[in-house]
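> here is a sequence together with a model predicted from it:
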Amino acid sequence: MPRFAANLTFLFTELPFLERFGAAKAAGFDAVEVLFPYDFAAQEMRARLVEHDLAFVLQNTPPPNWAGGDRGFAAVPGSEARFRTDFDRCLRYAGVLKPQHIHVMAGRAQGAVARAAYLRNLRWACARAPGTTLTIEPLNGGDMPGYFLNDFAQAAEILDEVGAPNLGLQFDAYHAQILTEDVAGAWETYGHRAVHVQIAGVPGRHEPRGGAVDWPGFFAAVDRSGYAGWVSAEYNPEASTTEGLGWLAAARG
């Protein structure tokens, strides 16, 4: 059975942010992730992680908040200085929070110039943080119009070209199903590259149950593959978070 983590940017939002850590633990999660933790004091978050014995799985490189604005700058030509400043800010937070992974967001861009900028910035970031696992994640164009990294084959090519041992694939089953219409096939082809997995139901990005994905089959495939990382719940609950956690109990048998 996979090990499940809770994305506190999406889950338990009925609670103030710092109370979500305890709620996640009480609901049966042993790890959490936060997309953009930069609006909160890192030491306060670290205290909650320690208090509730939670692993911290992942944070994204800035932008600084989830409310709006750009979704990263790694592939945006001319934004190298902004990317590097933001990446160093991310590393300062990571020094306190100790995430297992940092997701390097590509941003909205396209074309060969953007690809070259992305490769340069990823190589720089991997060298800048050699002891940290960085991730890249293909996102579907419906949720993220214009996002540079929008295909799994493209992601595989980027990983091979960068060739850094501390760069891996962030496999989001929600985006994979929308992009390929075959999340099982996408996992079979690209799952060996995955260092982190996220889940949400399709359609709707709600609880991972029913819909277009055979969730028991997907979880079984993840187990069979030997993947040993976390599977993070990154979805919008249809009601309160705790009311919708039947999928977690079912996955655990």
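Everything's here; your move.
> use CA for all of it now, contacts and neighbours both
Will do.
> all strands of this protein, in order?
For the chain, the strands defined by DSSP state E occupy 3-7, 31-33, 55-56, 58-60, 101-103, 133-136, 167-172, 194-199, 230-233.
> what's the fifth one packed up against?
I take that to be strand 101-103. Counting contacts by 3 or more Cα pairs under 8 Å, 6 or more residues apart in numbering; DSSP states H and E, strand 101-103 is packed against strand 58-60, strand 133-136.
> how far does it sit from its chain's centre?
7 Å (Cα atoms, centre = their mean, to the nearest Å).
> in that strand, which residues are buried?
Neighbour counts over strand 101-103 (16 or more other Cα atoms under 10 Å) mark 101-103 as buried.
> what would the helices and strands packed on strand 101-103 look like in TSV with distance to N150?
As requested, these are exported to TSV (distance: least, Cα to Cα, whole Å):
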stretch	distance to N150
strand 58-60	17
strand 133-136	11
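> to Q110, which of those strands lies closest?
Proximity to Q110, assessed across the helices and strands packed on strand 101-103 by Cα to Cα, is greatest for strand 133-136 (16.0 Å).
> so how far is that closest one from its chain's centroid?
Computed by Cα atoms, centre = their mean, the chain-centroid distance of strand 133-136 equals 9 Å.
> what of stretch 50-66?
Worked out by Cα atoms, centre = their mean, stretch 50-66 lies 10 Å from the chain centre.
> stretch 74-90 too?
19 Å.
> and that stretch, what's buried?
74-76, 80, 83-84, 86-90.
> A23 and F12 touch, don't they?
Yes. Under the criterion of Cα atoms under 8 Å, A23 makes contact with F12 at 7.2 Å.
> give me the common contacts of these two.
Here A23 and F12 have no joint contacts, going by Cα atoms under 8 Å, 6 or more residues apart in numbering.
> what's near enough to touch the residue nearest to F87 when sequence neighbours are not counted?
Taking Cα to Cα, 6 or more residues apart in numbering, and ignoring the residues beside it in sequence, F87 has T61 as its nearest neighbour in space, at 6.0 Å. Applying Cα under 8 Å, 6+ apart to T61 gives the contacts 36, 72, 86-87, 90, 102-105.
> likewise C90?
Going by Cα under 8 Å, 6+ apart, C90 touches 60-62.
> would CSV of these with distance to S232 be doable?
Output for the contacts of C90, formatted as CSV (distance: Cα to Cα, whole Å):
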residue, distance to S232
N60, 14
T61, 17
P62, 20
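> put this next to the previous one:
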Amino acid sequence: MPRFAANLSMMYPEHDFPDRFAAASADGFNAVEYLFPYAYDSTELRLRLDDHGLAQVLFNAPPGAWESGERGIAALPGREAEFRSGIARALEYAAALDCPRLHVMAGLVPPDLTPKERAEHRDTYLANLEWAAEQAAGSEVDILVEPINGRDMPGYFLSRQAEAHAVVREVGAPNLKVQLDLYHCQIVEGDLTTTLRRDLPTGRVGHLQIAGVPDRHEPDSGELDIRHLFGVVDDLGFDGWIGCEYIPRAGTSEGLGWLNHYRGDSA
């Protein structure tokens, strides 16, 4: 049976962030993920996790100037020193929170890159990921890369599953894996059942995420048949987590009927 983690950056917006841990636990979640922990001391976050019996399963490395619109720097030439400093900081938090996965965002690139310029970005990306995976290996942390759709994030360097898997294969680090967000994948290329059946058995997928398409609300309406998709994931024996990275239509707890129904069917 798939295991679900609440994404506290999107879910429970009716609560202040520190109070979202308690709300997720009260709704039966055993794990959480979110974008960034760095606005809080790691000891405070650790206390929230412990007090509510939660595991931290994922967060992102520092993304550059997020408030100014940056969305990662791993594929940006000239930012290598900042990237390495950010990975070091992220790994400190990962150790404090016992978090085994770290998503590294690639960054935004201009739409009119020449083939030579795109190759330079890719070379930078590969070198940075190789370095990050090497640093994380001693802490038993997986580094994740995620294809993101260009509708929500125009210009993001990585958008297709095949590109992400090619990067992982080329770097060749056992702790470098793909973060497969079914929301992004459906928007970019669809064919989710085939994608899951093709990619999950490779062992290169380290984390799944889910949201409804096209509006990124609860995954119980729109284009995705989640009962079918969860069945495929279960049949393939995926033992990782599915992050619920969606924007609730109204109250978060009130919108969890899809999950409660699934749990009841799978009990």
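The structure has been received and is ready for your questions. None of these values were measured; they are calculated from a predicted model.
> ok so, going back, check the buried residues of stretch 74-90 of the first structure against R3 of the first structure and report the nearest one.
Checking the buried residues of stretch 74-90 of the first structure against R3 of the first structure with Cα to Cα, the nearest one is C90 at 25.4 Å.
> that closest one matches what in the second structure?
When the second structure is aligned by TM-score structural alignment, C90 of the first structure is paired with A90.
> distance of that match from I226 of the second structure?
From A90 of the second structure across to I226 of the second structure, the span is 32 Å (Cα to Cα, to the nearest Å).
> check D19 of the second structure too.
D19 of the second structure is 28 Å from I226 of the second structure, where distance means Cα to Cα.
> looking at those two, which one has more neighbours?
Per other Cα atoms under 10 Å, whichever of D19 of the second structure and I226 has more neighbours is I226, with 17 against 14.
> residue in the first structure matching the more buried one?
When the first structure is aligned by TM-score structural alignment, I226 of the second structure is paired with W215.
> let me have the buried residues of stretch 74-90 of the first structure in CSV, extended by distance to A47 of the first structure.
CSV is the format used below for the buried residues of stretch 74-90 of the first structure (distance: Cα to Cα, whole Å):
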residue, distance to A47 of the first structure
A74, 31
A75, 34
V76, 35
E80, 33
F83, 28
R84, 28
D86, 24
F87, 23
D88, 22
R89, 20
C90, 18
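> in helices only, show me these.
The helices, defined by DSSP state H, take in 80, 83-84, 86-90 from the buried residues of stretch 74-90 of the first structure.
> now do the end-to-end distance for stretch 1-20 of the first structure.
Across stretch 1-20 of the first structure, the terminal residues are separated by 24 Å (Cα to Cα).
> residues in contact with it?
Stretch 1-20 of the first structure is contacted by residues 21, 23-24, 29-36, 45, 48, 57, 219-220, 222-223, 228-237, 240-242, 251-252 when judged by Cα under 8 Å, 6+ apart.
> any quick ChimeraX command for the buried ones out of those?
The buried residues among the contacts of stretch 1-20 of the first structure can be selected in ChimeraX (16+ other Cα under 10 Å) with this line:
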select :21,23,24,29,30,31,32,33,34,35,36,45,48,57,219,222,229,230,231,232,233,234,235,236,237,241
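> can you give me the end-to-end distance of stretch 16-36 of the first structure?
Using Cα to Cα, one end of stretch 16-36 of the first structure lies 15 Å from the other.
> now swap in stretch 30-44 of the first structure and tell me
End-to-end for stretch 30-44 of the first structure, by Cα to Cα: 18 Å.
> which stretches of the second structure form helices?
Under DSSP H, the second structure gives helices at 17-26, 42-51, 80-97, 115-137, 161-171, 182-188, 192-199, 226-235, 257-266.
> tell me which residue of the second structure lines up with W230 of the first structure.
Aligned counterpart of W230 of the first structure in the second structure: W241 (TM-score structural alignment).
> so who does its match touch?
Counting by Cα under 8 Å, 6+ apart, W241 of the second structure has contacts 2-5, 57, 207-208.
> what's the burial count for A26 of the first structure?
Neighbours around A26 of the first structure, by other Cα under 10 Å: 12.
> how many residues are close by the nearest residue to W66 of the second structure once chain neighbours are set aside?
Excluding its sequence neighbours, the residue lying closest to W66 of the second structure (Cα to Cα, 6+ apart) is G72, at 7.9 Å. The number of residues packed around G72 of the second structure, counting by other Cα under 10 Å, is 22.
> please tell me how far G72 of the second structure sits from D234 of the second structure.
For G72 of the second structure, the distance to D234 of the second structure equals 32 Å [Cα to Cα].
> repeat that for E82 of the second structure.
Separation of E82 of the second structure from D234 of the second structure (Cα to Cα): 40 Å.
> which one in the first structure is aligned with L192 of the second structure?
In the first structure, L192 of the second structure lands on V183 (TM-score structural alignment).
> what about the nearest residue to its match once chain neighbours are set aside, how many residues close to it?
Among residues not flanking V183 of the first structure along the chain, Q177 sits closest, at 4.6 Å (Cα to Cα, 6+ apart). Neighbour count of Q177 of the first structure, defined by other Cα under 10 Å: 22.
> so D27 of the second structure sits against T252, correct?
No. Taking contacts as Cα under 8 Å, D27 of the second structure lies outside contact range of T252: 9.5 Å.
> which residue lines up with C126 of the first structure in the second structure?
Using TM-score structural alignment, the equivalent of C126 of the first structure in the second structure is A133.
> for its match, grab the count of nearby residues.
By other Cα under 10 Å, 25 other residues sit near A133 of the second structure.
> in contact with it, which residues?
Contacts of A133 of the second structure (Cα under 8 Å, 6+ apart): 142-143, 173, 175-176.
> out of the helices and strands packed on strand 101-103 of the first structure, which one sits most buried?
Of those, the one with the most neighbours on average (mean count of other Cα atoms under 10 Å) is strand 58-60, at a mean of 26.
> average offset between that one and the second structure?
Mean deviation of strand 58-60 of the first structure from its aligned counterpart in the second structure after superposition (mean Cα distance after the TM-score superposition for the first structure): 0.4 Å.
> contact partners of that strand?
Residues outside strand 58-60 of the first structure that contact it (Cα under 8 Å, 6+ apart) are 32-37, 90, 99-105.
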